[in-house]
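Student: Below are the sequence and a predicted model for it; my questions follow.
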Amino acid sequence: MTSPQQARPHLAGNYAPVGEELTAYDLPVTGRIPAELAGWYLRNGPNPADAASGHWFFGDGMIHGVRLEGGRAVSYRNRWVRTRSFTDGARTYDDQGRRDLTVGPANTHVIRHAGRTLALVETALPYELTRDLDTVGAYDFGGKLGTAMTAHPKVCPVTGELHLFGYGMLETPYLTYHRADASGELVITRPVEVPGPTMMHDFNLTAEHVVFMDLPVVFDLDLAMAGTMPYHWDDGYGARLGVLRRNDPYGEVRWFGIDPCYVFHPLNAYDAPDGTIVLHVMRYPELWRRTGDVIDRRQEAVLWKWTIDPATGTVREEQCDDRPGEFPRVDDRLTGLEATYGHVTCGSSLVRYELGSGAATAHDFGPRRTPGEAAFAPAGDAAGGPGWLMTYVYDAGTDRSDLVILDAGDLAADPVATVHLPARVPYGFHGNWLAD
């Protein structure tokens, strides 16, 4: 008999879920953890509690956290996010077709804003967590958030505002933009008209603009009823970028056509001195034309640069590199500002791009060792200054995982420190360094 793991690749190997919640203290370390690092490295990802799910994207969220302090790896803990779907099997839609935004796996990202730590998935409300990763409950900004929340909100490093959006699948508006002030109060909500229910996973923020990506991966009810990824490529939908001025949040969204493609994750965006808007993104030429499988080896993302020219109404599209990769990140203190460097996970390597020249430096983790997304931890107060990159690395030879800390300014060097974890960390999605 074929096991679920054999039948579904997203449940096999290091995609397979772990079955226990652990707490371990005084973790062994190779190298030396910088004494300046005091806080939590947290990363979210799907980990179905019943060891079965229809798609990698559907599993219950589990946060894996390592506590660093005083040059020590103080502890590791992993905890499921106890959403209503996890605790009582609640459904997204009831028998009358009404949507319950508290139902979702909360499995994609984990952020902190205005003192709250939130586990996110783009199809539901966020779930608030305690410092020890216990679940507080669904969070709706005091009743003001009436849509799902993107898993990729952006914090403006200048104002402290949280920019976010929600997209719909069966009901209009298909896209709604929101903004919370630095204290966490939701102060702006406005619908944005788009032709249909596309999967808008992420968006772009600059000092002056919000840029939406309206791309041709469209909701498919038949796929949803079949229990798989409910989106497919649509040649007839088109592709465009929508630009909204931050100082006129209820104003016009101006749309700019681009070549059909898909983007899960932008690297960063900024306003150039010449009046253009520059975006670096991980661009797929297409996605899910034939299948909703999460890993489609026919198409892979590479780094591209889009330059929006409001004066001419055009977008210049340029490929920056040819190596496949995903999970792009910058120093978060440069979100929406021009950054010198960006980091992308490319197979067994982590690549640091010099975005002006296109030069790249790679750190290869070695045979059978696979890194995930790398978060930036700053050393000092200067945005864009020195710091470290942190990522969980899976070792197929030992079937264990490490937290690896690299010097962001010397990526080709040996790791600064490797924290050896008591268990395997399955492949997952996004996380952050949350400094004390």
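Tutor: Good, I have the coordinates.

Student: Going by C-alpha atoms from here, please, whenever you check contacts or count neighbours.
Tutor: Fine.

Student: Do a quick rundown of the strands in the stretch 251-400 of the chain.
Tutor: 254-257, 262-271, 277-284, 302-309, 314-319, 326-329, 341-346, 349-354, 360-364, 369-371, 375-378, 387-395, 400-407 (DSSP state E, counting those that start in this stretch).

Student: Format those as TSV; extra columns: mean neighbour count and distance to Lys154.
Tutor: Below are the strands of the stretch 251-400 of the chain laid out as TSV (neighbours: other C-alpha atoms under 10 Å; distance: least, C-alpha to C-alpha, whole Å):
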stretch	mean neighbour count	distance to Lys154
strand 254-257	16	20
strand 262-271	23	10
strand 277-284	22	15
strand 302-309	20	19
strand 314-319	14	23
strand 326-329	22	12
strand 341-346	23	16
strand 349-354	21	21
strand 360-364	17	26
strand 369-371	22	24
strand 375-378	24	15
strand 387-395	24	19
strand 400-407	22	24
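
Student: who wins for proximity to Met199 among the ones you listed?
Tutor: strand 262-271 (9.1 Å; C-alpha to C-alpha).

Student: Structure two is appended below for comparative analysis:
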Amino acid sequence: MTTAKPPYLTGHFTPVAEEVTATGLTVEGTIPPELSGRLLRNSHNPKPGITPTHWFKGSGMIHGIRVRDGRAEWYRNRWVHTPALDGAPYMTEHGPDLAASTAGTHIIEHAGRLLALCEANLPYELSPELDTIGPHDFDGKLRTAMTAHPKEDPVTGELHFFGSSPFPPYLTYHVADTTGTLVHTAEVPGATGALKHDFALTRRHIVFIEGNVTFDPTEHSGIPYGWNDQQPSRIGVMPRGTDGHHHIRWYSIEPGNMLHVSNAYEDGQGRIVLEGPTVDREGFHLSWNWWTGTPGRGSEPVSRSYTRRWTIDMHAHTVDEHIIDDLPVEFPTLNEDYLGTENRYQYAIAFPDENGLGGYGLVKYDRTTGARRIHQTGDARLPSEAVYVPAHNATNEDDGYLLTVVSDLKQDASQLLVLDATGLGTIATIHLPHRVTAGLHGSWIPDTPHNAA
């Protein structure tokens, strides 16, 4: 009798079996000539014959598409060659091996370095051609794991990030300057073993989120977390600066769990406004069943994930919160020039609901009017997280492009779509040499004199 494959090894999430390089990609439409750089995207992609016990434990593979002068010059995909790719365990007799990373969640560029990220480990540096250089510990100064969701301040260029752990110290905050030097590290008091996957940066504050998902030693999937009704759900607000950790305040919120922040900012009254998709208990369990391959009703990697808004009044010590949209979405993005300040537009991926109703699409929210627009990608076509790229001489927040890689099951193929961020129309379609595994996060790396490989 054969055992059915877990859902994260089937359909859109079927791993790619080999590394390839292709040049001179076919393009329909016209790539805007101002798009000059590389779209890099990460995905969990275990090697052939390997069945991880959890979606998040699949080894990372980076997919890259290079565009320049209106052409799609190359596509290449490469595994991140860490000890974990060859089976090295995370836990050893000496404790966690921070170098044994899946490196499968995100890829960013900061201070000229490409870093593949997984929140339980050190980042991994890659070459411009996506070859693995090795773990990066900021010249020995980083002694914790690094979140997969660091925030680069669009004004100062500093990189803000944290390391979290199910054991004390539960939360450590870090800042690297524009040269990539780690210049600040501080343990954050009051944190717990709750899962902290993402956080928010405003002009004046750091915002941490602890939901009802926390360390669970009885969980045997290899990711030791689970829903716990006794775990307080909270938001921690910490002033920016080297002594900010001494002044953090925690605010109770309704039960739930948020993986990804849309944005946060201080409004005209000095309140902090925070938004992002959240799940309730049922939504978490449906998603977890999919992530672990456990039988259950979960048929998508995210279920019952609705955008929520918190408004934190730090003077009254109150939080107003409510769901602002009933569409199941995840992977929120924005024009990152507006990160930490009030933004009008946000983007996300729409998923079918827990009953399988609705389809995949790319959503644009107008926070001023409350309107939403959906770019339907088509039957059996799953888009990736939309990466926003500003147009040259942009005057409006949405003057730019959205880049998304589509997994097309019917054609067993993938394309990179270049969409107009204003109206969501397709400007160009770049055909890739094989179907790209549906995955997680990525970045646009614009050309500079130093990275125009």
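Tutor: Sure thing, it's come through. Since the structure is predicted, the reported quantities are computational estimates derived from the model, not experimental observations.

Student: Minimum distance to Gly104 of the first structure: which of the strands of the stretch 251-400 of the first structure has it?
Tutor: With C-alpha to C-alpha as the measure, strand 262-271 is the member of these nearest Gly104 of the first structure (19.4 Å).

Student: how close does that closest one sit to the second structure?
Tutor: For strand 262-271 of the first structure, the mean distance to aligned residues of the second structure following superposition is 0.7 Å (mean C-alpha distance after the TM-score superposition for the first structure).

Student: what's the matching range in the second structure for that strand?
Tutor: Counting by TM-score structural alignment, strand 262-271 of the first structure pairs with residues 257-266 of the second structure.

Student: on that earlier part again, now tabulate the strands of the stretch 251-400 of the first structure in JSON lines and tack on distance to Glu128 of the first structure.
Tutor: As requested, the strands of the stretch 251-400 of the first structure are exported to JSON lines (distance: least, C-alpha to C-alpha, whole Å):
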{"stretch": "strand 254-257", "distance to Glu128 of the first structure": "34"}
{"stretch": "strand 262-271", "distance to Glu128 of the first structure": "24"}
{"stretch": "strand 277-284", "distance to Glu128 of the first structure": "29"}
{"stretch": "strand 302-309", "distance to Glu128 of the first structure": "33"}
{"stretch": "strand 314-319", "distance to Glu128 of the first structure": "39"}
{"stretch": "strand 326-329", "distance to Glu128 of the first structure": "23"}
{"stretch": "strand 341-346", "distance to Glu128 of the first structure": "28"}
{"stretch": "strand 349-354", "distance to Glu128 of the first structure": "30"}
{"stretch": "strand 360-364", "distance to Glu128 of the first structure": "34"}
{"stretch": "strand 369-371", "distance to Glu128 of the first structure": "27"}
{"stretch": "strand 375-378", "distance to Glu128 of the first structure": "21"}
{"stretch": "strand 387-395", "distance to Glu128 of the first structure": "23"}
{"stretch": "strand 400-407", "distance to Glu128 of the first structure": "24"}
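
Student: So which of these is nearest Asn44 of the first structure?
Tutor: strand 387-395 (11.2 Å).

Student: next one: the closest one to chain centre, how far?
Tutor: Put simply, strand 387-395 of the first structure sits 16 Å off its chain's centre (C-alpha atoms, centre = their mean, to the nearest Å).

Student: With the second structure overlaid, report how far that strand is off on average.
Tutor: Looks like 0.6 Å for strand 387-395 of the first structure (mean C-alpha distance after the TM-score superposition for the first structure).

Student: and that strand, which stretch of the second structure?
Tutor: Counting by TM-score structural alignment, strand 387-395 of the first structure sits on residues 400-408 of the second structure.

Student: Tell me how many other residues surround Asp293 of the first structure.
Tutor: When neighbours are defined as other C-alpha atoms under 10 Å, Asp293 of the first structure has 18 of them.

Student: Can you find the partner of it in the second structure?
Tutor: So, by TM-score structural alignment, Asp293 of the first structure is matched to Asn289.

Student: quick one: its match and Ser303 touch, right?
Tutor: No: assessed by C-alpha atoms under 8 Å, Asn289 of the second structure is found out of contact with Ser303, at 10.4 Å.

Student: Which among the strands of the stretch 251-400 of the first structure is found nearest to His113 of the first structure?
Tutor: Nearest of those (C-alpha to C-alpha): strand 375-378, 16.4 Å.

Student: Secondary structure element holding the equivalent of Gly238 of the first structure over in the second structure?
Tutor: When the second structure is aligned by TM-score structural alignment, Gly238 of the first structure is paired with Pro232. Here Pro232 of the second structure sits in a region with no helix or strand, counting by DSSP states H and E.

Student: Kindly state the neighbouring-residue count (a burial measure) for Pro232 of the second structure.
Tutor: If you count neighbours by other C-alpha under 10 Å, Pro232 of the second structure ends up with 20.

Student: Can you tell me what Gly431 of the first structure aligns to in the second structure?
Tutor: Aligned counterpart of Gly431 of the first structure in the second structure: Gly442 (TM-score structural alignment).
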